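Participant: predicted coordinates and the sequence they were generated for:
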Amino acid sequence: MSKVKYYYDSETLSYRKIEGKRGRKIGYIFLYVASVVLCSILLVTIFFYTALETPNEKVLKRELTNMQFRYDLLNKKITQAQTVLENVEERDNNIYRLYFEANPIPEEQRKAGFGGVNRYEEMYNYENADLIISTTKRLEELQKRLVVQSKSLDEIAILAEDKEEFLASIPAIQPVNNENLTRMASGYGMRNDPFNKTRKMHWGMDFTAPKGTPVYAAGDGKVVRADNSAAGFGKHIRIDHGYGYVSLYAHLSKYNVRKGKKVKRGDLIGFVGSTGRSQAPHLHYEIRKNGDKINPINFYYGNLSPKEFEELLKNAAKQNQSLD
C-alpha cells in the first residue's frame, strides 16, 4: 500500500493530503510501455541481425567457401606438378647433365626465392590472406623452377648435337618388353630378402617374366662377361657401354651372346631364368656408373610411354620383397 503524502497549507494553517494527477499517471504508464516496446524491438533486431543472413551475405559466404575449395584443389595440383618436376630435375642433374659433363644446377639456384620488397603486401587485407599468400608463393616458386629447368634442357639440347654415339651407348630401354612381363616385382632400394627375411639393399630392379622370355641390350656396347661365376647372379651378362656405364642382366636361363661380342641397343642377348640365388623366374637388372650402382628407374626414356613410366615408378616404389 502506497504512502499518503501531505503538504502544509499556509492559508488554512493545516496539513492537506497531496492528490495525484490522473494525467501524470497515464503519462508514466505510457512511457513505461513505450520503453518496453522499444527495448523489445531493439533485442529482436539484434537477434535477427546476428542469427539470420541476408541474401547478399549468403551469396558471399558461398563464394568464400567455393574459393577455399578451389584453392585446396590448386594446392593439390601444385603438389602433383612439383613431384613431376622434381623427377625431371633429378634426371637433369644426375643423368642428362652428367652425360654431357655439365655441372649440376645447385638446389639453392633451382628453389631460390624472390627478394626485395614485400611482393604480397596487398594480399594481407583479404580474409584468407594466409591461404592466398602461401598458394601464390608455391605457384611462383614452381614457375621459377620451370624456367630454370627449361633453360637447362635448352643447354642440354645444344650439348647433345654432337653426342649421338654417346647417347646410343647409354642404357636407355627396359630390358624386357612390357607385354612379356608378369609384373615388376621389386625396385631399387631397401627390400625384404626372400631367403633370410631381413631388410637389405636391393641394387637393381626385378622383372618377373616366364622362363625363356627374351632379354634385350639396353644400349650399344661390348659384352665383357657372359658366365655364371659371380656369386648369387647365376648365369648373367655384363655389357660395357663406355663412358663409365655398365649394365648387368642376372639369373638368365641361357645366353644369346658371348664375351667380346659388340651389341646394339635392342639386340637379343639372353633369356629369363631362375639361376643363382633366385626364388622364381625373373630378370635382375642393374646399372653401374664408374663402379657405383645407380637406380635403373631413370634409364627407361627410350621405349616407355609417359603412362607406362608412371606405372613403373609406382611399382618400383613399393616396399615389397625382392626375388634374389
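Facilitator: Sure, I can see it.
Participant: from here on, contacts and neighbour counts on C-alpha atoms
Facilitator: Will do.
Participant: quick one: the helices in this structure?
Facilitator: Under the criterion DSSP state H, the chain contains helices at 22-51, 55-91, 97-99, 107-110, 129-160, 164-169, 306-316.
Participant: nearest to Gly204, of those?
Facilitator: Ranking the helices of the chain by proximity to Gly204 (CA to CA) places helix 306-316 first, at 10.2 Å.
Participant: run the angle between that closest one and helix 55-91 for me.
Facilitator: For the pair helix 306-316 and helix 55-91, the angle between their directions (axes from the mean of the first three to the mean of the last three CA atoms, to 10 degrees) equals 80 degrees.
Participant: which helices and strands sit right next to helix 306-316?
Facilitator: Helices and strands touching helix 306-316, as assessed by 3 or more CA pairs under 8 Å, 6 or more residues apart in numbering; DSSP states H and E, comprise strand 183-186.
Participant: okay, the helices of the chain in TSV with mean neighbour count and distance to Lys259 next?
Facilitator: Written out in TSV, the entries for the helices of the chain read as follows (neighbours: other CA atoms under 10 Å; distance: least, CA to CA, whole Å):
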stretch	mean neighbour count	distance to Lys259
helix 22-51	11	86
helix 55-91	13	31
helix 97-99	17	26
helix 107-110	12	42
helix 129-160	15	31
helix 164-169	15	18
helix 306-316	14	31
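Participant: right, so of those helices, which gets closest to Ala185?
Facilitator: Of all those, it is helix 306-316 that lies closest to Ala185, at 7.7 Å by CA to CA.
Participant: need the residues that contact that closest one.
Facilitator: Contacts with helix 306-316, where a contact means CA atoms under 8 Å, 6 or more residues apart in numbering, come from Met184, Ala185, Ser186, Gly187, Tyr188, Met205, Ile297, Tyr300.
Participant: same thing but 7 Å
Facilitator: Where contact means CA atoms under 7 Å, 6 or more residues apart in numbering, the residues beyond helix 306-316 that reach it are Met184, Ser186, Gly187.
Participant: scan this protein for its longest strand.
Facilitator: strand 245-255 (DSSP state E).
Participant: including distance to Ala209, could the helices of the chain go into a markdown table?
Facilitator: Compiled in a markdown table, the helices of the chain are given as follows (distance: least, CA to CA, whole Å):
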| stretch | distance to Ala209 |
| --- | --- |
| helix 22-51 | 68 |
| helix 55-91 | 28 |
| helix 97-99 | 31 |
| helix 107-110 | 39 |
| helix 129-160 | 35 |
| helix 164-169 | 26 |
| helix 306-316 | 15 |
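Participant: got another one to weigh against that:
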Amino acid sequence: MSKVKYYYDPESLSYRKIERKKRTTLKYASMFIIASALFGFVFVFISSQYIESPKEKALKRELQNMQLQYSLLNKKMDHAEAVLENIEDRDNNIYRVYFEANPIPEEQRKAGFGGINRYKDLEGYDNSKLIVESSKRLDILQKQIVVQSRSLDEIAKLAEEKEKLLAAIPAIQPVNNKDLSRMASGYGMRSDPFTKARKMHWGMDFTAPRGTPVYASGDGIVTRADAGATGYGRHIRIDHGYGYVSLYAHLYKYNVKKNQRVKRGDLIGFVGSTGRSQAPHLHYEIFKDGQRINPINFYYGSLTAEEFAELLEDASVENQSLD
C-alpha cells in the first residue's frame, strides 16, 4: 500500500491530501522504464566487454591452447628441418659422391607448391596467418621428406650394386704367398722363353709346385674350363660382371666346370705346366671391357703393404717369362 502524502494549506490552516495526476504518474513510470532499460543496456554492454561468460572462457582457453600447440609444432618443425638438412647434406656430399651419383638440385629439394591457393579455406580467421604459415611449412617438409626418402632408396640400390661390384672385382692373388716359389714374371715387355725375342707379356707368372691350389680372385661365373685356346693349355676363365674377366692358364687340372658360379677365394684348379709353358707356374690375366690390364693393381684384398711392395718390385723386373 503506497504512502499518502499531505501538504499544509496556510489559507485554510489545515493539511490537505496531495493528489497525483495520472499524467504525472505515467510520466514518472515512463522515465523509470527508460532509465531501467538504459541501465540494463549499459550493464550488458559493460558485461560483454569486461566480464566473460563460462562459454567465452572455455573458447578463450581453447584458443590459447591452439596457439600453444601451433607454437610447439613450429619448434618441432624447426628441429625436423635441421635434421633433414643434415641428412640432405650428407646425401649430396658423402653418399652420392661415394656412389658416383649426381646430387639432387637444391631447387628440387626446396620446391614449393604452385597453382591454386591451397590454403584459401584457412583464411579469414583471427589466427589465419599462423595457421597458413604452419601448414605451408608442414607441406614443404613432407615433400622434402618424400624427395629424401626416394633418394635414400636410390642410394640403397647403389650400395647393393656397389657391394656386388666390390665382391666381383678380381681383388686377391690367385695363389697364396706361402705356396709360391717366386713371382717369375710380371706384366709388360719380357723375353720369350722359346724364341728369346722381346714381346708383350699380358699377365703375371706365379711359380709354384705342380698341384698348388689356385683360387678365384673374385665372384663370378666360369665361362671356360678347357684347353681349347692356343698356348694357354688347360685354363679357366671367370666372368665377374661389370666388364671384368680373369684367366688362369697352364693348369694341371680343374676343380670347377663351365657355367659354375664361384665366390672369391673358392678353389678352382691346380698349378701345372700344360700348353706353351717352360715350367710349372700359373699364368694369370685380367680383362676389363675386353682389354688386358695389369693384374698387379688388383691385389689389395689379400696382401699386406709390405707384401705388395715386394711383389711390385719383382713384377717390374724385365726378365724372361715362363710362357
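Facilitator: Cool, got the structure. Quick caveat: nothing in here was measured; it's all calculated off a predicted structure.
Participant: sorry, back to before: closest one to Tyr245 of the first structure among the helices of the first structure?
Facilitator: Between Tyr245 of the first structure and these, the shortest separation by CA to CA is 8.5 Å, and it involves helix 164-169.
Participant: coming back round to it: after superposition, how close is the longest strand of the first structure to the second structure?
Facilitator: For strand 245-255 of the first structure, the mean deviation from the second structure after alignment is 0.1 Å (mean CA distance after the TM-score superposition for the first structure).
Participant: what does Phe233 of the first structure align to in the second structure?
Facilitator: Taking TM-score structural alignment as the criterion, the aligned counterpart of Phe233 of the first structure in the second structure is Tyr232.
Participant: nearest to Thr213 of the first structure, of the helices of the first structure?
Facilitator: Using CA to CA as the criterion, the shortest distance between Thr213 of the first structure and the helices of the first structure is 18.9 Å, found for helix 306-316.
Participant: pull the distance from the closest one to the chain's centre.
Facilitator: Taking the mean of its C-alpha atoms, helix 306-316 of the first structure sits 15 Å from the chain's own mean (CA atoms, centre = their mean, to the nearest Å).
Participant: repeat for stretch 160-169 of the first structure
Facilitator: For stretch 160-169 of the first structure - counting by CA atoms, centre = their mean - the centre lies 32 Å from the chain centre.
Participant: then stretch 44-61 of the first structure?
Facilitator: A distance of 41 Å separates the C-alpha centroid of stretch 44-61 of the first structure from that of its chain, computed with CA atoms, centre = their mean.
Participant: quick one: that stretch aligns where in the second structure?
Facilitator: The alignment of stretch 44-61 of the first structure onto the second structure (TM-score structural alignment) finds no residues at all.
Participant: and if you look at stretch 251-267 of the first structure?
Facilitator: Mapping stretch 251-267 of the first structure onto the second structure (TM-score structural alignment) gives residues 250-266.
Participant: again with stretch 175-186 of the first structure
Facilitator: Mapped onto the second structure using TM-score structural alignment, stretch 175-186 of the first structure spans residues 174-185.
Participant: show me which residues of that stretch are buried.
Facilitator: Of the residues in stretch 174-185 of the second structure, those buried by neighbour count under the rule 16 or more other CA atoms under 10 Å are Pro174, Val175, Asn176, Met183, Ala184, Ser185.
Participant: show me which of the residues you listed is closest to Thr304 of the second structure.
Facilitator: Nearest to Thr304 of the second structure among those: Asn176, at 12.5 Å, using CA to CA.
Participant: residues in contact with the closest one?
Facilitator: Asn176 of the second structure makes no contacts at all, as judged by CA under 7 Å, 6+ apart.
Participant: can we see that at 10 Å?
Facilitator: Asn176 of the second structure makes contact with Phe206, Ala208, Thr212, Pro213, Val214, Tyr215, Ser302, Leu303 under the criterion CA atoms under 10 Å, 6 or more residues apart in numbering.
Participant: how far away is the residue nearest the centre of the second structure from Met77 of the second structure?
Facilitator: By CA atoms, centre = their mean, the mean C-alpha position of the second structure lies nearest to Leu152, the distance being 2.9 Å. From Leu152 of the second structure over to Met77 of the second structure the distance is 21 Å, taken as CA to CA, to the nearest Å.
Participant: with Ala156 of the second structure instead?
Facilitator: The gap separating Ala156 of the second structure from Met77 of the second structure is 26 Å, by CA to CA.
Participant: could you do Val42 of the second structure as well?
Facilitator: Here the distance between Val42 of the second structure and Met77 of the second structure works out to 48 Å (CA to CA).
Participant: looking at the two, which has the bigger crowd around it?
Facilitator: When Val42 of the second structure is set against Met77 and neighbours are counted by other CA atoms under 10 Å, the residue ahead is Met77, at 16 against 12.
Participant: my read: that one touches Lys136, true?
Facilitator: No - using CA atoms under 10 Å, Met77 of the second structure is not in contact with Lys136, being 11.2 Å away.
Participant: in terms of helices and strands, where is Phe45 of the second structure?
Facilitator: When secondary structure is defined by DSSP states H and E, Phe45 of the second structure falls within helix 22-50.
Participant: what of Arg90 of the second structure?
Facilitator: Using DSSP H and E, the element containing Arg90 of the second structure is helix 54-90.
Participant: Provide the aligned range in the first structure for that helix.
Facilitator: With the alignment judged by TM-score structural alignment, no segment of the first structure is matched to helix 54-90 of the second structure.
Participant: distance from the chain centre to that helix, please.
Facilitator: 27 Å.
Participant: just the buried positions in it, please.
Facilitator: Tyr70, Asn74, Met77, Glu81, Leu84, Glu88.
Participant: stretch 207-214 of the first structure too?
Facilitator: Neighbour counts using 16+ other CA under 10 Å place Phe207, Thr208, Ala209, Pro210, Lys211, Thr213, Pro214 of stretch 207-214 of the first structure among the buried residues.
Participant: how about the residues you listed in a markdown table, adding distance to His251 of the first structure?
Facilitator: Shown next, in a markdown table, are these (distance: CA to CA, whole Å):
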| residue | distance to His251 of the first structure |
| --- | --- |
| Phe207 | 11 |
| Thr208 | 11 |
| Ala209 | 12 |
| Pro210 | 12 |
| Lys211 | 10 |
| Thr213 | 12 |
| Pro214 | 13 |
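Participant: tell me which of those residues fall in strands.
Facilitator: Going by DSSP E, the strands hold Phe207, Thr208, Pro214 from those.
Participant: give the aligned equivalent of Tyr284 of the second structure in the first structure.
Facilitator: Under the alignment (TM-score structural alignment), Tyr284 of the second structure pairs with Tyr285 of the first structure.
Participant: all set, thanks.
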